[in-house]
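Chemist: Give me a model of this one.
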Amino acid sequence: MSSYEYVTVGVFTSKRFGGNPLAVFPDAKGLTDGEMQAIAAEFNLSETSFVLPPDNPQHHARVRIFTPKAEIPFAGHPNVGTGYVLARMLDNPPEHFTFEEGAGLVRVHVLRNDDQVICGARVSAPRALSLDIAVPIDLVARCAGLAPSDISTELHQPIVASVGTPFVIAEVASVDVLARARPDLAAFRDGARHIAELSERFNLHLYARKDDFLHLRARMFAPLIGVLEDPATGAANAALAALLTSLAPGENVDLHYEIEQGIEMGRPSQIIASARKTGEGPVLATVAGNCVPMMRGTLDI
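Modeler: Model (predicted):
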């Protein structure tokens, strides 16, 4: 029997019992794929991360991320939380970590508060913005338990966007409409069955503008991978920031979005998502937030 230490943290929050919970296994050497998946299912959090030795010694770690039902190539809150946990374990942590992940190399910058205490992390998405298919408005509405008229197309149609993990991103008419959204599992299954591009990853990220273009509230539903609703989704909000920045007027644009998530779940989260576009290059995104330690323990396998 082998013992594995784990730590849980709240991500994208400065208060206990808020944000998105994450379990981190700082030394997962020896765990099989099946054991990692079983552990993630046992914790039943949006994601659980497992830290392994890097394939390239110039990098800091290989990080694998599992939802309760599947491994995913990249996610924001596991990287923010894993960077925070690893930095706090070291006497002299680096300014940034480089993690090897399914979507590519992920750079995680360690954040400190005014007292120079480690308080969170900023993650650079591993890929530039890519856009895929437009998704029918009526399907998005059915999946969210809303009417088609609740979906706003003033700025863009519902569309698959990714900076490492794909999400269907759609704007809704108001924060009140967003609060009324309820995921419909049958509609998600129907969409995945009939639209080939959604068959493996049908993750729906809804957002509404609050006061202006840069202050948003969001909700993310991914019931097909075991996440009915996520309290804070870094990868989705990084993709959202990249998408909105790509649509902003001008060739050289650098925008920062303050995004609330988890409000309806009673787990308020605060996410800073930023994106930059130039006339010469792709749209790149980062996502940042604070973390708080919660629990630690040992799992025997």
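
Chemist: okay, CA-based contacts and neighbour counts for the rest of this
Modeler: Fine.

Chemist: In which helix or strand does residue 40 reside?
Modeler: helix 33-43 (DSSP states H and E).

Chemist: in that helix, what's buried?
Modeler: Buried residues in helix 33-43, counted by 16 or more other CA atoms under 10 Å: 36-41.

Chemist: I'd like the structure of this one too, to check against the first:
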Amino acid sequence: MPGLAFYIVDVFAVAKYTGNQLAVFTNAANLSPEQMQQIAKEVNYSETTFVTSTQMVSDGYNVRIFTPEQELPFAGHPTLGTAYILQKEIIKTTVQKILLNLKVGQIPVTVDDANSSEECLWMQQKAPTFHQILDADKIAEVLRIQSTEIDSRFPIQEVSTGVPFIIVPLKTLESVKRIKVNKDKYFELINTTDAKSILVFCPETYKQENHLNVRVFCDYLGIPEDPATGSANGCLAGYLVEYSYFGKQEINVRVEQGYEINRPSLLLLQAEKKDVAIEVNVGGKVIMVAKGEFV
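Modeler: Here you go, the predicted structure:
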């Protein structure tokens, strides 16, 4: 493990030291999965990524993603953050598209640098799939809110673009802010679901220019609350289109997350129903914070 280079970036950031932290290890080809898991636990961010091929394989770069507890087939902010590091530190030139070979499959990331001061990275996620619809009373118990605070016009549902999430529509920001997860009820619930994490959202926001406020809870993965979750928001984007939340089957919205844990984040969601599938893109800014070496 000596000489293992790493970079720390903030993903979906609104400024330095906001968004979701990510550690990226760029010369990880010789690490075993067990070593990767140990390092991810030591770093203790919501996710850590390992680039296992600095040369292209099938036109992309092999990348593995670990939480402090387990490996994931896909996650949003690690995808964008790793693509950013690949461009800046491996490719070392501006490219319009970078392909990441993840366990879920190949995920394209595009770089929108029309305005260099506001460079934005976008990932196209797998088409969303829609699964079990859940009971409002059970979810209310988990979140320690009243079931009347849930927007009954829309379902509470498991949605996946590679990793499933339980999507919960709430009516007000006040309800979102008051959530304190009942861990016993949470673990009881996820024994009956494929999704192990919960995304709650509402149409009231801290910032007037944003369209939705979101919180994501992932205790099963060792992450009580995530400050910015690209995979979950990809599921949300598909959900918003599927149920015409904004009155149409196409969205282009700004989502704020992480305000309740003092890591304000901004995620950009674009989605549209095309034929029978929904095309989902999630974007945001990445900011370099640090680089170094594990010894």
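
Chemist: Could I get the buried residues of helix 33-43 of the first structure in CSV, plus columns for distance to residue 104 of the first structure?
Modeler: CSV is the format used below for the buried residues of helix 33-43 of the first structure (distance: CA to CA, whole Å):
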residue, distance to residue 104 of the first structure
36, 20
37, 21
38, 24
39, 24
40, 22
41, 25
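
Chemist: Which one of these is nearest to residue 249 of the first structure?
Modeler: Comparing the buried residues of helix 33-43 of the first structure against residue 249 of the first structure with CA to CA picks out residue 40 as the nearest, at 42.2 Å.

Chemist: So the nearest residue to the closest one once chain neighbours are set aside, which state does it fall into?
Modeler: Closest residue to residue 40 of the first structure apart from its sequence neighbours, by CA to CA, 6 or more residues apart in numbering: residue 68 at 5.0 Å. Secondary structure, DSSP: H, G, I helix; E, B strand; the rest coil: residue 68 of the first structure is coil.

Chemist: quick revisit: and the buried residues of helix 33-43 of the first structure, which is closest to residue 273 of the first structure?
Modeler: Residue 273 of the first structure lies nearest to residue 40 out of the buried residues of helix 33-43 of the first structure, by CA to CA, at 26.4 Å.

Chemist: Average offset of the helix holding residue 40 of the first structure relative to the second structure?
Modeler: Its matched residues in the second structure lie on average 0.9 Å from helix 33-43 of the first structure after superposition (mean CA distance after the TM-score superposition for the first structure).

Chemist: And the strands in the stretch 1-150 of the first structure?
Modeler: 3-11, 20-25, 48-52, 61-66, 71-72, 96-101, 104-112, 118-124, 130-134 (DSSP state E, counting those that start in this stretch).

Chemist: Check the mean deviation of the first one from the second structure.
Modeler: Just to be clear, that refers to strand 3-11 of the first structure. With mean CA distance after the TM-score superposition for the first structure, strand 3-11 of the first structure departs from the second structure by a mean of 0.7 Å once superposed.

Chemist: what does the helix holding residue 40 of the first structure correspond to over in the second structure?
Modeler: Using TM-score structural alignment, helix 33-43 of the first structure corresponds to residues 33-43 of the second structure.

Chemist: what does that stretch contact?
Modeler: Residues from elsewhere that reach stretch 33-43 of the second structure (CA atoms under 8 Å, 6 or more residues apart in numbering): 23, 47-48, 50, 66-71.

Chemist: One more pass at 6 Å, please.
Modeler: Stretch 33-43 of the second structure is touched from outside by 48, 68, with contacts defined as CA atoms under 6 Å, 6 or more residues apart in numbering.

Chemist: pretty sure residue 77 of the second structure contacts residue 230?
Modeler: Yes. Counting by CA atoms under 6 Å, residue 230 is a contact partner of residue 77 of the second structure at 5.2 Å.

Chemist: Would you enumerate the residues in contact with the closest residue to residue 102 of the second structure other than its chain neighbours?
Modeler: Among residues not flanking residue 102 of the second structure along the chain, residue 63 sits closest, at 5.7 Å (CA to CA, 6+ apart). The contact partners of residue 63 of the second structure, by CA under 6 Å, 6+ apart, come to 50-52, 101-102.

Chemist: returning to what we had before: what is the neighbour count of the residue nearest to residue 40 of the first structure?
Modeler: Residues lying near residue 68 of the first structure (other CA atoms under 10 Å) number 21.

Chemist: Then the one 4 residues further on?
Modeler: Neighbouring residues of residue 72 of the first structure were enumerated by other CA under 10 Å; the total is 18.

Chemist: just residue 240 of the first structure next, same as before
Modeler: Neighbours of residue 240 of the first structure (other CA under 10 Å): 29.
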